[in-house]
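K.L.:
the following comprises the amino acid sequence and a computationally predicted model.
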Amino acid sequence: MRQDSLAWYVHRLRAMEPAEVLWRGGRLARDLGLVPRRRPARLPAAGCGQRHFALLDPVAVRAAAEEHPDAAAEVLMAAREALEHRFRFFGNPPAPLGPEIDWHHEPLTGHRWPAVPSRRIDYRFGDQDPKWIWELNRLQHLPVLVEAWMITGETRFVECAAQHLRSWLGHNPPGHGIAWLGGFEAGVRAMSVSVTLRALRCWEGLDPGLESRVLGLLARSAEKCWAERSLFSSANNHLVGEMGGVAVSSILFPELPRSRRDEERALAVLAREADRQILPDGAGVERSLRYHLFTADVFLLVVAALVDRGDPPPDALVGALRRSAAYLGSLVHPGESTPWYGDDDESFALRLQAERTRSVQAHLSALDAVMGWPRRPAGDDFAAAVLRGGLGGRTALATEPPPPARDLVAPDGGLVVLRSRTGRRLLVDVGPLGQAPIAAHGHADALSVTLDLHGVAVVVDPGTGSYYRHRDWREAHRATRAHATVEVDDLSQSVPGGLFLWTRGADVRRRHVDVARGLVDAEHDGYTRLPDPVLHRRWVVAPPDEEGCLVVDLCAARGEHRYRVGWPLSSDAGVERLPDGHLVTVGGHPVRFTYGASVPVEVFASRGDDEAQLGWTSPHLEERVPAWHIGTVQRARGPWAHVTSIRSVTGPETPPAPVEVTVSEDRLVVREGAGGDVRTLVIGLAGAGDVTVVDGAGGRRPPVVTPAVT
């Protein structure tokens, strides 16, 4: 056994409670054949199920195509690429698969995954990446082929969908190959196959033999999803995907063996997970916006299947979707960029249009259509119109959604959004690393900041980089250094134990949050593990009547440490060095970053640095592009303070505004400006949110002090 794999198993075992160890031991016994498996139930004969369209209706799809011709053209282009066996996943180039698809062959590297019992395939520690082949085997292109048939009436699209199902079944017997590795892949695949088969049943060319084999696939998938469902420390979006596959297939195909039992217990698990995965404030528990969207999309698809059948969805699912909608609507207003955070593998629950990534606005539009909420100002997109029309006026009859807030405080998810009246959106991360105990999809980004001005991203999250193929990218993009926060002694705040495992996470304490005045005061203990402990505290001061902000950092320590304050920028940004900072221009907006510290600083700017793994942003998984990463590096003994002033440059007459900071036992004093135009911030260290602003003319602004929100 390789040393890295042994270390991973040790760390993973330590994260488990005794009940999980016993449960996993039972699964291993079943895999080894020590426990007899239940005999598969007898399948119903083909042709005995429901023969009306479900979710995908030809009239609705054609109406959506007329309403959204550009999106329909993209659907047809994606369907033609599927006809030609050309597939593009993540940031990789399109890959031609030849006249016959080999469902085990990954064309980018030429690797062929073995067609052996799935339990014998170890994908974690080899040199190959399973993500591309898993994406192909999810068969999420099948609903797009069905839509192309409905739009054009050309049977070549639906014939291709049938042929791909026939081919896949021939190459992937249950329990064999990479496609059957784990219940999650079976669950995600079952959702797309279920929607596709219900449409194929209304096609006169469907072969009864194929129909029977696909029903068998769904039955075996439901068995696998339940038997190998993700529990205990693995109960994250994987459990939702597994139970979503069971629920959707059971609802759409009641003739499946044990469908009533499977539906009931899958819905029970999903109802419980709805309260766990979508927190009381509407944020996702995994601290990943992508997996939040995926989880909410699975809940939405299950609700849509129930509504299509004429049944009310569980209150827990409706409540979770309502909470989620309020959070997401407050996070991303129309015209704003999406502030991705945490891992992002571009997962879909169901693909109904040709978008490369699932956007927040697309999810909210689909949510409005299924829940019966009023259309948003932007209206439906193609997928939402398909769902709205396919349900034929039936909805979940949910209560009105809460209106999106201008600002946002998510105490459970740990995110604060501060907006200005002039077009600034500032996000501050004051939350946990991820879903306990392993925080698989979290990044070491405590107290990090992202910034949008007028809908244009300026300071960004660097993205995910890679999962398996480029392991150095994986480590770099989730490390503290890549994010807009403070790194101490070239170490991350949290301690990794594997690609999807953290052994120690930084714990954030929110000392004070006041969105009305634009103040966040928080600290984390990630560096208190050092021999000379360091406590990092950050104040973000961004009043709603100002476009800019001040970010003040204090690291309390006794000994000497190396501090790096970084600001990862959009790949569109240009950077010019200034005497005390940088001039950043993005989207035609010049923004001045000015630095000051209690010790002399070294100003740096990195772009596309492979050696330091700095100066990159990742727009898609397995893709990254050079982008400026600016900031300062310094060494200091004892308490260290730093301030970054981020201000828009409104014209050539805008004067430079140097900043300086001094620290004493009981206060920080920040001065910004020169001559008679100096603003002073006095920050009391003993209290929470004790910030007083004094204008240059001596005028004292109202203190930014209110009862703390923790």
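P.N.:
Good, I have the coordinates.
K.L.:
please count neighbours and contacts with C-alpha atoms only from this point.
P.N.:
OK.
K.L.:
quick check: closest non-adjacent residue to the spatially most central residue of the chain.
P.N.:
The centroid of the chain falls nearest to R290 when counting by CA atoms, centre = their mean (1.9 Å). Spatial nearest neighbour of R290, chain neighbours left out: D344 (5.2 Å); criterion: CA to CA, 6 or more residues apart in numbering.
K.L.:
from what I see, the one you found and S466 are in contact.
P.N.:
No - when contacts are counted by CA atoms under 8 Å, D344 is not listed as touching S466 (9.2 Å).
K.L.:
more crowded one of those two?
P.N.:
For D344 versus S466, neighbours defined as other CA atoms under 10 Å are more numerous around S466 (28 against 22).
K.L.:
comparison target below:
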Amino acid sequence: MIGKIKHLLSKPPAEIPKIVAVKFTLAFGTLWQRLFPPAISMRKFRRRLGLSGSDQDSLDAIGLLFGSFFPSVDKGTAHDRLPPLGGAEIQEIITGADRVLDHIFEFLGSGPVELGKKINWHRDFKSGKVWPKNKVENLKLVDLSDDSDVKVPWELSRFQHLALLGRAYIFTNDEKYAAEFVDEIEDWWAENPCGVGVNWGCTMDVAIRAANWTWAYYFFRDCRSIEPEFWLKYFHSLYIHGRFIRANLELGAVRGNHYLSDIVGLVYLGIMFKKTKAGRRWLSFAAAELEREMDHQVFPDGVDHEASTSYQRLVAELFLSAVILFKENSINLSQGFLERLESMLVFTQVYTKPDGNIPLFGDADDGRLQILSEETRLNINDHRYLLAVGAVLFNRADFKRAAGRFWEEAWWLLGEEGRQKFESLPMSGEAPGSKDFNDGGFYFMHHEDYYMAVDCGPVGLRGGGGHGHNDALSFELYVGDKTLISDSGTYVYTADSEERNRFRSTFAHNVIVVDGKEMAELGTGLRLWSIADQARAKLIT
């Protein structure tokens, strides 16, 4: 206790009340969860939603409680609203979905791995470690004494592959994809009761799972082979996910993509249960928090405060998805919020190299909210699909020019009406020139096929490190048709703490090393996302 008090008093005076408030909120949330556990029975779920009669009657009643989802799948049947893809693109979807049928997955640089007939949802298939099916609060999620990576089971249980199965189903009408969807979900329920096991250990991943399960419903809802009983259990589980997220928010005095993911998960679930008391509460809370987090997490120039181009994409994807859902449900966000989101996309436009790829500043774990095309899944360093979405939302011809085309990912988010609006925009607007982002500390030079990006910003997460690196004054250089000088990127988190620190060290970046020392102290042990706020680059004009 004395140590904790000393640690608190070491913080800047202005931060202490915020930290105390967060600690109190978290303690209250823990007490609330013990008194009112997120998991509720099917009987109580039916009563809260006013359901009665047969499973089909209840399912019909639940459908009346929904808000509007993304326009590509919300109205009519999915088979009536297919994106205009070529034969090769459709075949790529089918090939990818068939790999899922064979339980072949690839995460975090693993390469394709076949998981066998029965998936072990608690296993890191890269290291072989299996977490026991104990209450999540009793699990040791991160163990630096071995080479395990808890993100592997978390990534698998995000269920982002369901969108691949769903798209294959609507293009082929083949029931085998629906059967795989049902089999996986039922097996996951049996192996992962609420609050038990590794897959409840990170609220962010619970929220992303809920978002992807919501997408899956819209892809498979017209499938006649799926029984009403299954869908009723499905909505029951989603409702429990919402209660779990609300009770386990990843709060902090300084917040990042984890907390934002929690909030966006509540947006998806709030829309799904829009006409229920819980859904209205989730939506109201999420709307207020989105406004607050845009102001907190994104600098006025549009740069996310985590100082990572990869996480910039994730945060933009989270905000964009929420904005589209709010627009479809006539929920307004402030003009200041929208202007800052537009600035985020300006940053994306400017940091994109002439070949469409990004500079590799900061951490990268390929994090996404949802993956709605094989192209964006495979080309992880191409963020131009975000600009296609932004072109439509903000009526920006220059975003259209930078995007190049209306990507499949954009079609699923905006539908055919969005595609038509995109096509109506002129293919004009100037290519990005040299531009500075003083708040976030990034500077870019563009001239024809010459490009340079310089990091002159603060340590990530407002001085805490987070997903930033010891890369002050580091740069990338692109000439002709290739990157000549590249950032080192990031390839490991907890599986190898020494390698983790090596990739975020001064020595790994394109900077001068003075006396063989780090420019700022890197956290060790479990502090692998900590960097001392000791290296502050300064712009001299």
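P.N.:
Received, thanks. The structure presented is a predicted model; accordingly, all values stated were derived computationally and were not measured.
K.L.:
so the nearest residue to D4 of structure 1 once chain neighbours are set aside, which of the three states?
P.N.:
Computed as CA to CA, 6+ apart, the closest residue to D4 of structure 1 that is not its neighbour in sequence is F125, at 7.8 Å. Secondary structure, DSSP: H, G, I helix; E, B strand; the rest coil: F125 of structure 1 is coil.
K.L.:
and the residue nearest to the centre of structure 1, what helix or strand is that in?
P.N.:
When elements are assigned from DSSP states H and E, R290 of structure 1 belongs to helix 289-309.
K.L.:
so which elements touch that helix?
P.N.:
Packing contacts for helix 289-309 of structure 1, counted by 3 or more CA pairs under 8 Å, 6 or more residues apart in numbering; DSSP states H and E, involve helix 237-252, helix 259-277, helix 315-331, helix 360-371.
K.L.:
how big's the offset between it and structure 2?
P.N.:
Superposed on structure 2, helix 289-309 of structure 1 shows a mean distance to its aligned partners of 1.4 Å (mean CA distance after the TM-score superposition for structure 1).
K.L.:
buried stuff in that helix?
P.N.:
289-308 (16 or more other CA atoms under 10 Å).
K.L.:
what residue in structure 2 is paired with the residue nearest to the centre of structure 1?
P.N.:
Under the alignment (TM-score structural alignment), R290 of structure 1 pairs with S310 of structure 2.
K.L.:
where does stretch 456-465 of structure 1 end up in structure 2?
P.N.:
So in structure 2, the equivalent range for stretch 456-465 of structure 1 is 482-491, judged by TM-score structural alignment.
K.L.:
what's the match for L251 of structure 2 in structure 1?
P.N.:
L251 of structure 2 maps onto L231 in structure 1, by TM-score structural alignment.
K.L.:
next one: D262 of structure 2
P.N.:
So, by TM-score structural alignment, D262 of structure 2 is matched to E242.
K.L.:
residues in contact with that match?
P.N.:
G183, F184, E185, A186, G187, V188, C225, W226, R229 (CA atoms under 8 Å, 6 or more residues apart in numbering).
K.L.:
just give the nearest non-adjacent residue to it, would you?
P.N.:
E242 of structure 1 sits nearest to G187 (CA to CA, 6+ apart), 4.2 Å away.
K.L.:
which SS state does the equivalent of that neighbour over in structure 2 fall under?
P.N.:
Aligned by TM-score structural alignment, G187 of structure 1 pairs with A207 of structure 2. Recorded secondary structure, A207 of structure 2: helix (three-state DSSP).
K.L.:
what comes into contact with the helix or strand hosting W213 of structure 2?
P.N.:
For W213 of structure 2, the host element (DSSP H and E) is helix 203-220. Outside helix 203-220 of structure 2, the residues that touch it by CA under 8 Å, 6+ apart are 73-74, 78, 154-155, 157-160, 162-163, 166-167, 169-170, 178, 199-200, 238, 241-242, 244-245, 248-250, 258-259, 261-266, 268-269, 272, 369-370.
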